[in-house]
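In: Sharing a model that was predicted from the sequence below.
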Amino acid sequence: MSELKNAVENLKVSTPKRDKIEVMSSEVTDSNPYSRLMALKRMGIVQNYENIRTFTIAVVGVGGVGSVTAEMLTRCGIGKLILFDYDKVELANMNRLFFQPHQSGLSKVNAAAETLQAINPDVTIETHNYNITLIDNFQHFVDTITKGSLNGGPVDLVLSCVDNFEARYTINTVCNEINQKWFESGVSENAVSGHIQFIIPGQTACFACAPPLVVASSIDEKTLKKDGVCAASLPTTMGIVAGFLVQNTLKFLLKFGEVSSYLGYNALNDFFPTMSLKPNPNCEDINCRLRQKEEAARPKVVVEVRTEEEKPLHEENEWGISLIDENEDAESKLSILECKGIKYEYEASSPISETETTDKIETSLDDLMAKMKSL
């Protein structure tokens, strides 16, 4: 026991104490460890990564997907995060990748703000602990989205990470009304599939354009809840969906790559469906129909494609004769055949070598001479 005690004392002496937490500069530079994605700039994928500090993102729902999404954005150095939720942290939430047991009893937004500020104190965190679906909170929610950015204007993007249709419809209604771009995300009840959907009012289908069967049938979704069952309870699925959400958020903000209109995930067979959803002209949301009319009236930009005039292969080739490599098609077919699961309708005969041809000719002459002698 005495040896163990001495070892612990030596460890305490050798470990330097930190009297204060180092607060990094808000400037995004190579020396700033909070610039988690500086490698994107170094490799030439983005040229304006510094602009990440100017953007404001609203995250609605700080649960399984929303909390991980907020953490990823914080580590990427986002300028400001606005968090909305009204739940409290419970021990049942410890299947998340974010919350900790000692935070049990705290509101989710306050617990999230505490953790996120410790990760990156440069990020401005604003929290709102209320239910956005209630009439009393509706106008405040609208005002926060339209005036909550760092410069006092609308936020750059709204990320929906809620787990019920009522909240999704509220976000959809607000974003259609103020013409706000947003991402909808979700994880299935069985926790092994999820999706993200990018919604641009008037250009893509909103959440009301193709309502879920539960909503279209006027079924109270509260009756579908099962006691002791928590949707989106698998941390792997939540982490994957949150990663898709943040990755496409970064592509949209920093303008690199292609933003997915809809990206799904099915863990049972690792299937990732993608699609583009057009708005419904008969959408029940009046503001969605209004945005569609505005989009239709907007002048279309016509991109002129210039094609270079084909020149002859040979300037003095009067008859337009050109030589083609006969082995070209064979080589291209051979390369295609190397692809798994691809085969031809019929197989071409293999080329005959010169030796095989000579042997066949000699054999046929001998046969003819034998036949002539037998006559």
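Out: Sure thing, it's come through. Since the model is a prediction, treat every value here as computed from it, not as a measurement.
In: When you work out contacts or count neighbours from here on, use the C-alpha atoms and nothing else.
Out: Fine.
In: you'd agree His195 is in a strand?
Out: Yes - counting by DSSP: H, G, I helix; E, B strand; the rest coil, one finds His195 located in a strand.
In: could you list every residue that touches Tyr169?
Out: By CA atoms under 8 Å, 6 or more residues apart in numbering, the contact list for Tyr169 reads 207-208.
In: where's it, which helix or strand?
Out: helix 165-178 (DSSP states H and E).
In: can you check Val13 too?
Out: Here Val13 is assigned to helix 2-14, by DSSP H and E.
In: Against Ser217, how distant is Arg36?
Out: Per CA to CA, to the nearest Å, Arg36 is found 46 Å from Ser217.
In: the more surrounded of those two?
Out: Taking other CA atoms under 10 Å, Arg36 and Ser217 do not tie; Arg36 has more neighbours (16 against 9).
In: part of a helix, is the more buried one?
Out: No - secondary structure of Arg36 (three-state DSSP): coil, not part of a helix.
In: how near is it to Leu73?
Out: In terms of CA to CA, Arg36 sits 10 Å off from Leu73.
In: And here is the other one:
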Amino acid sequence: MRLASSGTSRRSKVKDMSAEVVDSNPYSRLMALQRMGIVENYERIRDFSVAIVGIGGVGSVAAEMLTRCGIGRLLLYDYDTVELANMNRLFFRPDQVGMMKTDAAAQTLTDINPDVILESYSLNITTVKGYEVFLESLKRKNSKQDRQSSAGTAGVDLVLSCVDNYEARMVVNQACNELKQTWMESGVSEDAVSGHIQLLIPGETACFACAPPLVVASGIDERTLKREGVCAASLPTTMGVVAGLLIQNALKFLLKFGQVSPYLGYNSLKDYFPSMEMRPNPQCSNSACLERQKEYLQAKPARDALAKEKMEAEASLRSECPLHVDNEWNISVVDDSEEGTSNHIEASGTLPDGLTRELPTADKYEEALATGGTNLVANDDFDLVELQRQLDALNAS
């Protein structure tokens, strides 16, 4: 087990997250989300801490995406080393072979964005000692986290699980249930053509023990399922898609925009994206999960009252808004009650300033001759004497 930290010494050199559109501003394209109204306050991303467990095909790409997005602090967990067999994936380089994955990731990510605080934990979280370190590191807050984390007792705002086995997922599940910590799980199938992401909120959604996979529920050791001489397939495309879906969901959760997906699958063979929502199991085998479920139900009345108050406030705000706002084209929405006024203007024949009445075309004159000239009468203000004179002149010709 080895711990390392990177990026803290450079924190004093953090660049302002400016919205200025210049080639030298690394955040201008990100801040455009705020200018366009997609995100209310993108600069808040500086305040968030995210833990990524498993720095493999999905986890390493997820870490890079968050780093490029300007996340405040990243905690990286893995106990494996970089191998040439990993080169079919994204992120790692051949010159990093032999390095611990967390150290190699910290090296690359620091070069990409030195503003991010990086904490590297080279340990196996499924061991007793590893789990203790994992739990304590999730509790630890950074220098800017004087507040209690909104997610619970943890010092991180979100945990992303990018591991490849059920045992490690259950460890992450246990830690997050104990800490009341929201987390997202991800996975790619062994044949590398499908994957999924899942949001887990202790007490509110099903935890990973609420509905275990059929193989695990049947008591079969998943390690015995691997075929001799055949390793799991890995496609950088599938890994990249799943990592993108995971981080997109994480950004929506952290910055509060769009709709956070409770579960989203991906089947690359059919381009199929199934989604669903899983409620917690009242008979879950995880005692911490049952405790979180109890707390969630007890807080439901207060939560419902707050939601109702928010809805009423939003409805009141909508009712006070004008029918239209000023715009550069001077376009406005006219209330139906003003329709009578518009009809009165048409009946009187009076035109607004700057407009002139269109004269009849040649086709209209021929039609008027065929009908005795009645269609040429546009309104009561037309001079009938003059009209008769024009008709007489046409007939004479």
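Out: Yes, it's here. All figures in this text were calculated on a predicted structure; none of them were measured in a lab.
In: ok, back up a step: the helix holding Tyr169 of the first structure vs the second structure, average distance?
Out: Here helix 165-178 of the first structure, set against the second structure after superposition, deviates by a mean of 0.4 Å using mean CA distance after the TM-score superposition for the first structure.
In: Wait, Pro94 of the second structure touches Leu84, no?
Out: Yes - using CA atoms under 8 Å, Pro94 of the second structure is in contact with Leu84, at 6.5 Å.
In: Map Thr127 of the first structure onto the second structure.
Out: Using TM-score structural alignment as the criterion, Thr127 of the first structure maps onto Ser120 of the second structure.
In: Can you name the next helix or strand after the helix or strand hosting its match?
Out: Secondary-structure assignment from DSSP H and E places Ser120 of the second structure in strand 117-122. Counting by DSSP H and E, the next helix or strand C-terminal to strand 117-122 of the second structure is helix 128-139.
In: Now do the following helix or strand past that next one: which elements does it pack against?
Out: Per DSSP H and E, the first helix or strand lying C-terminal to helix 128-139 of the second structure is strand 158-161. Under the contact definition 3 or more CA pairs under 8 Å, 6 or more residues apart in numbering; DSSP states H and E, strand 158-161 of the second structure sits against strand 49-53, strand 183-188.
In: how about 10 Å then?
Out: Under the contact criterion of 3 or more CA pairs under 10 Å, 6 or more residues apart in numbering; DSSP states H and E, strand 158-161 of the second structure touches strand 49-53, helix 59-69, strand 73-78, helix 166-179, strand 183-188, strand 194-200, helix 236-255.
In: what comes into contact with that strand?
Out: Around strand 158-161 of the second structure, the neighbours that count as contacts under CA atoms under 10 Å, 6 or more residues apart in numbering are 48-55, 58-59, 62-63, 74-77, 138, 149, 151, 168-169, 172-173, 176, 181-187, 197-200, 246-247, 250, 253-254.
In: Go again with 6 Å.
Out: 50-53, 182-185 (CA atoms under 6 Å, 6 or more residues apart in numbering).
In: average gap between that strand and the first structure?
Out: Looks like 0.2 Å for strand 158-161 of the second structure (mean CA distance after the TM-score superposition for the first structure).
In: now the angle from the strand holding Ser120 of the second structure to strand 49-53?
Out: 20 degrees (axes from the mean of the first three to the mean of the last three CA atoms, to 10 degrees).
In: Strand 117-122 of the second structure against the first structure, how far on average?
Out: Strand 117-122 of the second structure sits 0.5 Å off on average (mean CA distance after the TM-score superposition for the first structure).
In: chain center to that strand: distance?
Out: 25 Å (CA atoms, centre = their mean, to the nearest Å).
In: between that strand and helix 59-69, how big is the angle?
Out: 170 degrees.
In: What are the boundaries of the strands in the stretch 201-350 of the first structure?
Out: 262-266 (DSSP state E, counting those that start in this stretch).
In: now the helices for it?
Out: For the stretch 201-350 of the first structure, applying DSSP state H, counting those that start in this stretch gives helices covering 213-216, 235-254, 286-297, 327-337.
In: Quickly compare the ones you listed and say which is most buried.
Out: helix 235-254 (a mean of 20; mean count of other CA atoms under 10 Å).
In: now for that helix, which elements pack on it?
Out: On a contact count with 3 or more CA pairs under 6 Å, 6 or more residues apart in numbering; DSSP states H and E, helix 235-254 of the first structure meets helix 64-75.
In: what stretch of the second structure lies opposite the helix it packs on in the alignment?
Out: Against the second structure, helix 64-75 of the first structure falls on residues 57-68 (TM-score structural alignment).
In: Next, the buried residues of the matching stretch.
Out: 57-68 (16 or more other CA atoms under 10 Å).
In: Distance check, Met87 of the second structure against Asp95 of the second structure.
Out: 11 Å.
In: So if I had to pick from the two, which one is more boxed in?
Out: Met87 (15 against 11).
In: And the more buried one? What does it align with in the first structure?
Out: Using TM-score structural alignment, Met87 of the second structure sits opposite Met94 in the first structure.
In: That match: what secondary structure?
Out: Strictly by three-state DSSP, Met94 of the first structure counts as helix.
In: out of the helices and strands packed on strand 158-161 of the second structure, nearest to Leu264 of the second structure?
Out: strand 194-200 (5.4 Å; CA to CA).
In: which strands and helices sit next to the closest one?
Out: By 3+ CA pairs under 6 Å, 6+ apart, strand 194-200 of the second structure packs against strand 183-188, strand 263-267.
In: distance from that strand to the first structure after superposition?
Out: Mean deviation for strand 194-200 of the second structure: 0.3 Å (mean CA distance after the TM-score superposition for the first structure).
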